[in-house]
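Enquirer: Kindly generate the corresponding structure for this input.
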Amino acid sequence: MSQPRLHIIVGSTRPGRRGPAVAGWFHALALKHSGFDAGLVDLAAVGLPLLDEPRPPQRGQYEHEHTRRWSRTVDAADAFVFVVPEYNHSYNAATKNALDYLAKEWQGKPVAFVGYGGVAGGARAVQALLPVVIALGMVPSAGAVHIPFIRLSFTSDGTFEPAPGLDENATGVLDELLRLTTVRSASGPATRVG
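Expert: All right, here's what the predicted structure looks like:
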């Protein structure tokens, strides 16, 4: 049996963002973990415009090619990790937009989070995301990774340097996500969209 496919989604799209470096660190840990076939998905590269589909996503009747591409990307994954910044006590608009584009593609799939920001370490972003992913029928992991004072986690040359214990925290999140993914796989094959 092949490994479950994990998509690590870089949620921030703004210039100067920290998300790609944080996601790169988590991706390297996921590869070392070896429980997943892990890949990075950068919402800045996906380039979704503000939701522009005329029909509700529950119908799966997509008019635009960018939506069909996004649908195939999400449908191909068995689990997700969203790497999200905390903006104004919540998560960013690009992440919400990406989630809202689709419906059936998310259903039943496990999800975990890596939040980063200031004093709260992205915890408020993760908390705000929970009701959204639950409404989409996803299965959130009990654990999350929180990185407070994100700017202090970077060296002068722009390299992300995780605080002591962060690798272990992230590995625990991967363990839980793999457990959820395995339980989901054991309950029967997923119905792919399209």
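
Enquirer: contacts and neighbour counts: CA atoms only from here.
Expert: OK.

Enquirer: Spatially central residue for the protein, please.
Expert: Phe82 (2.0 Å; Cα atoms, centre = their mean).

Enquirer: So that residue is in contact with Pro110, correct?
Expert: No - the pair Phe82 and Pro110 does not pass the contact test of Cα atoms under 8 Å, sitting 11.1 Å apart.

Enquirer: Tell me where this structure has strands.
Expert: For the chain, the strands defined by DSSP state E occupy 5-10, 37-42, 79-85, 110-116, 139-140, 145-147.

Enquirer: Scan the protein for its longest helix.
Expert: Looking across the chain with DSSP state H, the single longest helix is helix 166-186.

Enquirer: Report how many residues lie close to Gln129.
Expert: Not Gln; residue 129 is Leu. Around Leu129 there are 21 other residues, counting by other Cα atoms under 10 Å.

Enquirer: between the longest helix of the chain and strand 5-10, how many degrees?
Expert: On the basis of axes from the mean of the first three to the mean of the last three Cα atoms, to 10 degrees, helix 166-186 is oriented at 130 degrees to strand 5-10.

Enquirer: Can you pull out the residues in contact with helix 166-186?
Expert: 4, 26, 29-30, 33, 35-36, 78-79, 108-112, 139, 141-145 (Cα atoms under 8 Å, 6 or more residues apart in numbering).

Enquirer: Now show me the structure for the sequence below, then we'll compare the two:
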Amino acid sequence: MSKPKIGIIIGSTRAARFADVPTEWFAKIAKARTDIDVEVIDLRDFPLPFFEEVASSAWVPSQNEVALRWQKKIASLDGFIFTAAEYNHGPTAVLKNALDYAATEWNKKPAGFVGYGGVGGARAVEQLRLHAVELQMAPTKAAVHIVWADFLAVKQGEKKLEDLEHLNQAAHGLIEETVWWAKVLKAARLADAEAAEAEAA
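Expert: Coordinates of the predicted model:
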């Protein structure tokens, strides 16, 4: 079995977004591992319109070219880490929209979260976990929560995320749990595919 491919999805597209900072920090930690391949996925590269398909792609093939390209990218990955900004006690609209534009491509893959905001993005992360369950993903218990004091210290240039040991520990815990689930679920998906091929033969 090939190494699992983990996608780190930047969950904001604002020009002034903070998301690039935790993405770069977390990607460096994840890429230090030799048992996975890591790719950063920027939603800016997939300018999806607000969901306007006839139905979910679980039931009707999407027509939008960007949506098809997005689904192909998600299908190529075995697990996900999402950066999760918190707006009004919830995740960004652009991230929710991106989740809605794929369906089976998310199934049976782990989802972890790096939240930031007033309470470390905790409320956004909790909502995203509910969405992940509905998409038949396996959301991790481990997460990274960059609380407001740390967020401001980093944003104002007083500290860097790598200087904050509690966040480094959380990041290592998150990637460890995500990789475990990615390996297990990839093996299970392959076994299912082989069983389906044998049954069809």
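
Enquirer: circling back to that earlier point, for the strands of the first structure, give me TSV that also has distance to Arg68 of the first structure.
Expert: TSV is the format used below for these (distance: least, Cα to Cα, whole Å):
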stretch	distance to Arg68 of the first structure
strand 5-10	17
strand 37-42	15
strand 79-85	19
strand 110-116	21
strand 139-140	23
strand 145-147	31
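
Enquirer: Can you check which of these gets nearest to His64 of the first structure?
Expert: strand 37-42 (19.4 Å; Cα to Cα).

Enquirer: How far does the closest one sit from its chain's centre?
Expert: 9 Å (Cα atoms, centre = their mean, to the nearest Å).

Enquirer: try stretch 10-27 of the first structure
Expert: So, by Cα atoms, centre = their mean, the centroid of stretch 10-27 of the first structure is 11 Å from its chain's centroid.

Enquirer: Show me what counts as buried in that stretch.
Expert: For stretch 10-27 of the first structure, a neighbour-count test (16 or more other Cα atoms under 10 Å) marks 10-13, 18-27 as buried.

Enquirer: Nearest to Ile134 of the first structure among these?
Expert: The closest of the buried residues of stretch 10-27 of the first structure, once distances to Ile134 of the first structure are taken by Cα to Cα, is Gly11, at 18.0 Å.

Enquirer: Return the residues in contact with the closest one.
Expert: Contacts of Gly11 of the first structure by Cα under 8 Å, 6+ apart are Gly19, Asp42, Leu43, Phe82, Val83, Val84, Pro85, Asn92, Ala94, Thr95.

Enquirer: ok, 7 Å please
Expert: Neighbouring residues of Gly11 of the first structure by Cα atoms under 7 Å, 6 or more residues apart in numbering: Asp42, Leu43, Phe82, Val83, Val84, Ala94, Thr95.

Enquirer: possible to save those residues as a markdown table with distance to Ala125 of the first structure?
Expert: Listed next are the contacts of Gly11 of the first structure as a markdown table, based on distance: Cα to Cα, whole Å:
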| residue | distance to Ala125 of the first structure |
| --- | --- |
| Asp42 | 18 |
| Leu43 | 17 |
| Phe82 | 11 |
| Val83 | 10 |
| Val84 | 7 |
| Ala94 | 13 |
| Thr95 | 10 |
